[in-house]
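Engineer: no sequence on this one, just coordinates:
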């Protein structure tokens, strides 16, 4: 019996005080069939097609000369988040991407590295970026404060956006699932509940892809601002 609705997200499984929930972050690699790693393969060809599309899109957001090959970092980030989002949709698997421990661990080091690189190598550009072009002189002090605050909260917004979107869908699925025992006497209501759960699951699949893409694109845009 859950003490509250959010207790379903608590990492409680452990052996010898070692948490086993977080092993789902990498343990899912074992479920890939061996045929996935063989070339040519339909699933691998489809995945490579997706990665090429992402590479071409991220490449347009990054400076061409200074950051050759940087798009592969963000493609790997997209793949890692997407993998964990999908894995969290399976029953009895710990959803690591719904925790700030997971999301903030990715967002904070990336943002910090961009800031350190920008302020050391492009100090004048970073100062100029605090005042948008065309700002009236009387509003410049306020714009500097606003831009500084918006810059400082970027890792928090990145991590909270991903975690909140993953939690919201899972909570909705949990709420609807808990109403099942109360509707056992009505076959019609059970069918409606199952149909709703299936539609929500399809929506969660779409949200998993979209949130992975948003996280990777925003990180790419943040990195392009420091060059």
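Structural biologist: On my side now, so go ahead. If you're wondering where the values come from, they're calculated on a predicted model, not measured in any experiment. Numbers count the residues shown, from 1 in each chain.
Engineer: going forward, measure contacts and count neighbours with C-alpha atoms only.
Structural biologist: Noted.
Engineer: In the protein, mark out all the helices, start to finish.
Structural biologist: Assigned by DSSP state H, the helices in the chain fall at 24-27, 42-61, 71-87, 100-121, 123-129, 140-152, 154-178, 187-224.
Engineer: May I see the buried residues of the shortest one?
Structural biologist: For helix 24-27, the buried set under the neighbour-count rule, 16 or more other C-alpha atoms under 10 Å, comprises 24-25.
Engineer: what packs against it?
Structural biologist: Helices and strands touching helix 24-27, by 3 or more C-alpha pairs under 8 Å, 6 or more residues apart in numbering; DSSP states H and E: there are none.
Engineer: do the same with the third one
Structural biologist: Other elements packing on helix 71-87 under the criterion 3+ C-alpha pairs under 8 Å, 6+ apart are helix 42-61, helix 187-224.
Engineer: quick one on the thing from earlier: any idea which of the helices of the chain is most buried?
Structural biologist: Mean neighbour counts were compared across the helices of the chain using mean count of other C-alpha atoms under 10 Å; the top stretch is helix 71-87, at a mean of 19.
Engineer: Below is structure B, check it against A:
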């Protein structure tokens, strides 16, 4: 039962031994407004407003007076990629790439490694100050260094696992409820349909929230290296 249940996440569609399902990661490019060859419309305006709102928020967090201008574009692009992949995965027959650790770790691990290398090479004194919080008693300093080091090392894994676990949980719940449909009475079937509709609305909100959390935490981790 568990093997069949988790098989919904398997990239089983293959062409010439290539996992064809992973191409769904690029589906979001179809929905991005084609500003240069399509007349501006409400969708284009909405997308632009979202980008500017994210830019302002990331700019305030990153204190762009101390870093290169345009760095917010990295995290805006990351948010857009995750948002569309999370949301499109709710549609039938579309592979949810964000429910796999190989996808989320590919995003979080290089970002974290880049931040760490930049911080320790360019601002090593600043990075050492993060190992001991201000006001820590001298007797607790060795323990605080160990704790802060471990919490820093597990950051990319917590980012990846948080995203993957939330995507898997929602899909598994919808699958479990959907499999009980044939054995239910008419009244219970109507309740099941209503509950599935609410669950899809919840998962749509989770898709947005998880993309935002991933991008905002990556932004906060980058600020600690400056």
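Structural biologist: Sure, I can see it. Keep in mind the model is a prediction, meaning the values are calculated, not measured.
Engineer: Any idea what the TM-score comes out to?
Structural biologist: Superposed pair, TM-score by TM-score structural alignment, normalised by the length of structure 2: 0.95. Supporting alignment: 225 aligned residues with a C-alpha RMSD of 1.8 Å.
Engineer: picking that back up, wait, which of the helices of structure 1 is closest to residue 9 of structure 1?
Structural biologist: helix 154-178 (8.4 Å; C-alpha to C-alpha).
Engineer: coming back round to it: please dump the helices of structure 1 into a markdown table; it should also carry distance to residue 3 of structure 1 for every row.
Structural biologist: Formatted as a markdown table, those follow (distance: least, C-alpha to C-alpha, whole Å):
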| stretch | distance to residue 3 of structure 1 |
| --- | --- |
| helix 24-27 | 24 |
| helix 42-61 | 41 |
| helix 71-87 | 25 |
| helix 100-121 | 21 |
| helix 123-129 | 48 |
| helix 140-152 | 36 |
| helix 154-178 | 14 |
| helix 187-224 | 23 |
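Engineer: picking that back up, could the helices and strands packed on helix 71-87 of structure 1 go into JSON lines alongside distance to residue 89 of structure 1?
Structural biologist: Listed next are the helices and strands packed on helix 71-87 of structure 1 as JSON lines, based on distance: least, C-alpha to C-alpha, whole Å:
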{"stretch": "helix 42-61", "distance to residue 89 of structure 1": "20"}
{"stretch": "helix 187-224", "distance to residue 89 of structure 1": "8"}
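Engineer: right, and these - which one's nearest residue 112 of structure 1?
Structural biologist: Nearest to residue 112 of structure 1, of all the helices and strands packed on helix 71-87 of structure 1, is helix 187-224, at 10.4 Å by C-alpha to C-alpha.
Engineer: how about the closest one, aligned to which bit of structure 2?
Structural biologist: Taking TM-score structural alignment as the measure, structure 2 aligns residues 186-223 with helix 187-224 of structure 1.
Engineer: average offset between that stretch and structure 1?
Structural biologist: For stretch 186-223 of structure 2, the mean distance from the matching residues in structure 1 following superposition reads 0.3 Å, by mean C-alpha distance after the TM-score superposition for structure 1.
Engineer: what about that stretch, distance to the chain center?
Structural biologist: 12 Å (C-alpha atoms, centre = their mean, to the nearest Å).
Engineer: Ok, stretch 175-192 of structure 2 next?
Structural biologist: The answer for stretch 175-192 of structure 2 is 31 Å, by C-alpha atoms, centre = their mean.
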